[in-house]
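# I need the structure of the sequence given here:
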Amino acid sequence: MKYLYHLAILFIALPLLSNAQSNYKPGYIVTAKGDTLRGLIDYQDWEGSPKLFRFKANSTANAQRFTAINTSYVEISQLDAYQKYQINISTDITDIQHLETFRDTSFRTDTVFLKILQKGKNIVLYSFTDHLKTRFFVKETASEKPPYELIYKIYKRDFKTFNDNTYVKQLFDLAAEFKNDNEVAATSIEHAEYKKEDILKAASAINNISPAEYKLKYEDKTRVLFFAGTGASLATFQLSSVQASSKLNNTSVMPMITAGIDIIANPATSRFFFRVEAAITQDKFKEAFPNATSPYYPLDYSFSLIGVSIIPQFVYNAYNTENFKLYLSPGVQIAFLSEKDAHYNQINGGTITPIDPLLVFNTVAATVALKAGAKINKRFDISGSYQLPTTLTRARNGKIDLNSIFIGVNYYFGKN
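Below is the predicted model:
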C-alpha cells in the first residue's frame, strides 16, 4: 500500500533529522576566565550529564561550543544549572542484574559538570549521571570544598544481596550539623531511597524548606494538553469465505471524530511524551459476489461497523521547534466494535432471500498503530496513521480482516 510505504519512509527518516536538532533557551555561561556570556543555550534531553553546551549570543549568531575546559558554570533560565568541579566519582555497579560479589570501592577523579538539584542555605545537592549510574553529591553551601558523593552500594555475597546505605548516615550527619535533626528531617532521611525525589526531600528538610515551598519548586511539572478533531477513516475489509471463490477487498471512506490528551513529563523539551487518543468511526462494507457453493445463486453482503477506539501511544518529536514539530507515535489500538444494519441475501432473479449472517463479529479487536504527523503553531496537529491488519470475526464460514488508515486534524485547547 502506497500510504504505508510513505509512512515507513517517515519512520526511518525523521529520527535522522534530530541529529541536527536544536532547542535554544535563554541562559548564560560563566567561562573559566570568569566572564559571563548571556544569550541562548541549546537545551536537550541529555541521557547523561552533559559534556558539551552549545551557546549563541543571539538567534542569528553562530553557535559556540563550551566544555569543562573553558567553562565553570552554565544556567538555562528557569530550567537547569550546572557547575564544574573536579571530584572523585564512584565506578561500582548498582544494576541489580550485574552485581559484583564484593564491596567495590573503586572511583575515578574527573572534571565534570554537576547538575544543581537544590541550592539551599545549608547545603547544595547535585547529581551526575553516566553510562554506569546516577550519583548524588552534596557540599555545605558556605564551604569552599568541592562536593562529595553520597555513597550507595549494592553487592552479592554467599547468594545474599547487601545494600550499603552510607548516604543515610551522611545525611543524618548534615542534619545534626545544622541542627535540623528533627522528626520531619529524620523521617525524610530514614525512609529515603537512593533516587532523586527522596534525596531531594531529605536535602529540603536539612535546608529548612517548607512542604509548601517544596511542592511549588520541585513537585511534578508534568503538563497535560487536551485536543479534539475530525478526519477520515479509510477502511479496507478483506472477506474470505467458502461462498466466495476468491478473497474480496472492499474499501470505505467515512468521517471520524477524535479526542485525547498528551502527558508531557518535560515541557521544556517535549522530545518524548505519552498520548492517549480516542476515535469514533463508522465504516461500511458492501459486496455482491457469485456463490461458489450450491445453490450457486448470487449473494449480497453488507454491514456497518461502528468502532470506538482507544489508542495509547508514545510520541517522539523527531523535528522539534517551538512552533513546528514532526513526530512519530507508535501505539496500540484497542477497538470496541458494534455491527449494525447487517444484510446477507441470496438473489434468485427478482427474489431476494435473507439468510443467516455470514460471520459473527468480535466485540473487541486490538492491533498495532503506526502514526506520523506535524504540530503547527502549538494548536494544530495534522497526522496520518496506519493500523496493521486485524481479524474482526470469529471462525465460522470464513473471516473478515481489516486494516485502516486514519487521516485527521486536531486542535489543542487551553494553555499550550
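
# When you work out contacts or count neighbours from here on, use the C-alpha atoms and nothing else.
Noted.

# State the number of residues packed around Arg38.
Here the number of neighbours of Arg38 (other Cα atoms under 10 Å) works out to 16.

# Return the residues in contact with Tyr82.
Applying Cα atoms under 8 Å, 6 or more residues apart in numbering to Tyr82 gives the contacts Tyr73, Val74, Glu75, Phe113, Leu114, Lys115, Ile116.

# Leaving out sequence neighbours, find the closest residue to it.
Using Cα to Cα, 6 or more residues apart in numbering and skipping the chain neighbours, the partner closest in space to Tyr82 is Lys115 (4.5 Å).

# buried residues in the longest strand seen in the chain?
Determined from DSSP state E, the single longest strand within the chain is strand 299-320. Residues of strand 299-320 classed as buried by neighbour count (16 or more other Cα atoms under 10 Å): 299-301, 303-320.

# Then stretch 204-213?
For stretch 204-213, the neighbour count (16+ other Cα under 10 Å) marks Ser204, Ala205, Ile206, Asn207, Ile209 as buried.

# ok, residues contacting it?
Under Cα under 8 Å, 6+ apart, the answer for stretch 204-213 is 118, 120-123, 174-175, 178, 180-181, 184-185, 188, 214.

# Phe136 and Lys25, how far apart?
Separation of Phe136 from Lys25 (Cα to Cα, to the nearest Å): 26 Å.

# who's more crowded, these two?
Between Phe136 and Lys25, counting by other Cα under 10 Å, Phe136 is the more crowded of the two (26 against 22).

# Surely that one is in a helix?
No - according to DSSP: H, G, I helix; E, B strand; the rest coil, Phe136 belongs to no helix; its state is strand.

# Could you also give me the structure for this next sequence, so I can compare it with the first?
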Amino acid sequence: MTRSTALKFLLSALTIVIPSIAFSQANYKIGFIVRAIGDTSGGLIDLKEWEKTPQTIHFKKDETSKPEKLGLEELQAFGISGNGFFEKHTVNITLGAMRMAGLSEEKDTTSETRTIFLEVIEKGKNVSLYSYTDKIKTRFYIQKPGIDTGPEELQYYPYLENRKVRGAEIFANKLHLLALANGVNSSKLIGRLQSIQYTKKDILNVVREINGPQENTRRKEKTSASRFFAGAFLSTSPLIYKGDDPLAKDGTTHTSAFLPGISLGYDSFVNKHVQKVVLRLAGAVSLQRASTNETSYYINTFDYRTTSHDLEYLHISFNPQIIYNVYNQAQFKTFLAAGFTLSRNVYLENEYRGAYGSKKTDEDLGMRKAFLSYSAAAGVQVKKKIECYIKYSPSLELVSSTRYSTSIRQISVGMNYLFK
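Below is the predicted model:
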C-alpha cells in the first residue's frame, strides 16, 4: 500500500469513526433528577448527541461517584442546566409517517398510548408546549394549566393530494381554538396559522403569542446551533519530482517558505448543547512559493550545471470537514478533523530551467489547476473564541506523464477566531 493510498484510507476511516465515537463517550453536565418517589437530587447527567428524545440517562452525584442508569421506572423528570428539561407523561402517540417517501393519498391515523419522557419546550401561563421524537418522527404536545389528563398531541396526519402534502389544518385549527379561548386573535396570529408548518419554530411562535408577555416564563438558555469564523494561517508546500527527470535525483534540494493565508467559514453543531461533533464549511486563500534545485557534474565539460524549477501561486480552496472534540469542556477543547478539499491554483511564477539553458514556462509545463484531495487536522479551542490547529493535505499531482510526475503537499499552522 502506497503512502497516498494509506492516507486516503485513514481519512475515510476517520469520517466514519469520528461520529460513531461521539455517541459513546461520556459528557457529564450539571443537572438534576426527580425520582419516582418525588425526591429531587442535583448532580451530573451524561449529555449525548440525542437524535431521539432520551428515555434513559446516566446520572451521578459528583465527579467521583459511580454513574446510575435511570429511566421511566426510576424518574418523574430530569433536567440538564441550559440543555433541556424532560417530564414523564402517559400520552397518545400517532404512528403515521411524515416523510414524503412514506406518505400515501390516505390519512394514517394509527396511534397507541405510551408512558414516555417529553421534552419541555415552553411552560406558559395559558399553554405549555412539549415534544417527543422517536425513529418515526417528531410530535408536539400542548397542555393547559391545571389539566391533569396529560399533554395532548397536536395531531398532524399528512397525506398526498395532487402531489402536494396536505393535513396541516388539523393542528392549525387546534391552536386557533386555543388562542380564541385565551382572547388572542390578532392578524399576526392569523397570518402565522395560515402558513404554519409542523416544526418547533412555527408552533413555538404561535404558543408564545397565545401566552403573551411573561416575565416569569421559564426559558432555556439560548445556545446557537451554528457559528462563523475567520482566521489566518501559515502554510508551506514543497515541490516534489518523481520519475525520469533531473529534479527527481537523489540530492535534489527542496525549498518552500511558510507564507500567509486567510480563511473564512461556517460551523454547524450536530447537537448545539453538546457541541462534540461539528460540521464545518471552510474556504481559504493562500500564497505558496516553492523551489526545487539539482546540481550535477558533467565530465565532458568539467563543470557543474543546475536544473531548477521555481513556482509561486495562489492556492484557493473549499474544505468541508467533520470535527470531533476529543476533550470537550466549555472553556477548552481538543479536536481532530477530517474532510476533503476542492482547490484551484492560480500560477504567478512557473519556470523550469534545464541544465543546458533550456527554459519551460507555464504553458510549456501544462500543470493542472484544479484538484480534489483530502485533509486531516488537529488542534485546540480556548475560551470559546480562539482555535489553533495544524492541518495536512496529501500530495496534489500537478503534472503526470509516462516519464515523470510533479506534486505538492501542504502543511498549515493557523488560528481562527470563532464568532458566537
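
# After superposition, what is the TM-score?
Remark: TM-score between the superposed chains equals 0.81 [TM-score structural alignment, normalised by the length of structure 1]; 395 aligned residues with a Cα RMSD of 3.7 Å.

# Neighbours of the counterpart of Phe59 of structure 2 in structure 1, how many?
When structure 1 is aligned by TM-score structural alignment, Phe59 of structure 2 is paired with Phe55. By the criterion of other Cα under 10 Å, Phe55 of structure 1 has 26 neighbours.

# Now do the same contact list for Phe55 of structure 1.
Gly39, Leu40, Ile41, Asp42, Ala63, Gln64, Arg65, Phe66.

# redo that, cut-off 10 Å
24-29, 37-43, 61-66 (Cα atoms under 10 Å, 6 or more residues apart in numbering).

# Skipping its backbone neighbours, what lies nearest it in space?
The shortest distance from Phe55 of structure 1 to any non-neighbouring residue, by Cα to Cα, 6+ apart, is to Ile41 (4.6 Å).

# To which residue of structure 2 is that neighbour aligned?
That one, Ile41 of structure 1, aligns with Ile45 by TM-score structural alignment.

# Quick check: which element contains the residue nearest in space to the middle of structure 1?
Centroid check for structure 1 by Cα atoms, centre = their mean gives Phe273 as the closest residue, at 3.2 Å. Secondary-structure element containing Phe273 of structure 1, defined by DSSP states H and E: strand 272-289.

# relative orientation of that strand and strand 299-320 in degrees?
160 degrees (axes from the mean of the first three to the mean of the last three Cα atoms, to 10 degrees).

# Would you mark the buried spots in strand 272-289 of structure 1?
For strand 272-289 of structure 1, by 16+ other Cα under 10 Å, it's 272-286, 288.

# before we move on, what about stretch 143-161 of structure 2?
Gln143, Lys144, Gly150, Pro151, Glu152, Glu153, Leu154, Gln155, Tyr156, Tyr157, Pro158, Tyr159.

# likewise stretch 31-40 of structure 1?
Buried, per 16+ other Cα under 10 Å, within stretch 31-40 of structure 1: Thr31, Ala32, Arg38, Gly39, Leu40.

# correct me, but the third one touches Thr31?
This points to Arg38 of structure 1. No - contact criterion Cα atoms under 10 Å: Arg38 of structure 1 and Thr31 do not qualify, at 11.0 Å.

# Name the residues contacting each of those two.
What both Arg38 of structure 1 and Thr31 touch, as defined by Cα under 10 Å, 6+ apart, is an empty set.

# A helix includes Phe11 of structure 1, no?
Yes - per three-state DSSP, Phe11 of structure 1 lies within a helix segment.

# So which of the contacts of stretch 204-213 of structure 1 is the closest to Asp356 of structure 1?
Tyr214 (66.9 Å; Cα to Cα).

# burial of that closest one, as a residue count?
Tyr214 of structure 1 has 14 nearby residues by other Cα under 10 Å.

# mind listing what it touches?
Leu200, Lys201, Ser204, Ala205.

# State the distance from the equivalent of the first one over in structure 2 to Gly265 of structure 2.
In structure 2, Leu200 of structure 1 lines up with Leu204, judged by TM-score structural alignment. For Leu204 of structure 2, the distance to Gly265 of structure 2 equals 30 Å [Cα to Cα].

# Ser256 of structure 2 too?
Applying Cα to Cα, the value for Ser256 of structure 2 to Gly265 of structure 2 is 27 Å.

# Also Lys88 of structure 2?
41 Å.

# and if you look at Tyr389 of structure 2?
15 Å.

# that's a strand at the match of Leu200 of structure 1, yeah?
No - under three-state DSSP, Leu204 of structure 2 sits outside any strand and is assigned helix.

# who's in contact with it?
Taking Cα under 10 Å, 6+ apart, one finds Ile121, Glu122, Ser128, Leu129, Tyr130, Phe140, Ile210 in contact with Leu204 of structure 2.

# for those, which one is nearest Ser224 of structure 2?
Closest to Ser224 of structure 2, out of all of these and judged by Cα to Cα, is Ile121, at 15.8 Å.

# tally of neighbours for the aligned residue in structure 1 for the closest one?
Counting by TM-score structural alignment, Ile121 of structure 2 corresponds to Leu117 in structure 1. Residues within reach of Leu117 of structure 1, counting by other Cα under 10 Å, total 21.

# shouldn't Leu117 of structure 1 be in contact with Arg135?
No - in this structure, Leu117 of structure 1 is not within contact of Arg135 by Cα under 10 Å, at 11.9 Å.

# Next, show the common contact partners of those two.
Tyr126, Ser127, Lys196.

# By neighbours, which of these wins?
Going by other Cα under 10 Å, Tyr126 tops the shared contacts of Leu117 and Arg135 of structure 1 with 26 neighbours.

# and the helix or strand containing that one, how far from structure 2 on average?
Using DSSP H and E, Tyr126 of structure 1 falls within strand 123-129. With mean Cα distance after the TM-score superposition for structure 1, strand 123-129 of structure 1 departs from structure 2 by a mean of 0.9 Å once superposed.

# Quick one: distance of that strand to the chain centre.
25 Å (Cα atoms, centre = their mean, to the nearest Å).

# show me where the stretch 251-400 of structure 2 has strands.
253-256, 259-269, 277-298, 303-328, 332-353, 359-360, 370-382, 386-400 (DSSP state E, counting those that start in this stretch).

# To Ser4 of structure 2, which of those strands lies closest?
Closest among the strands of the stretch 251-400 of structure 2, using Cα to Cα: strand 386-400, at 7.0 Å.
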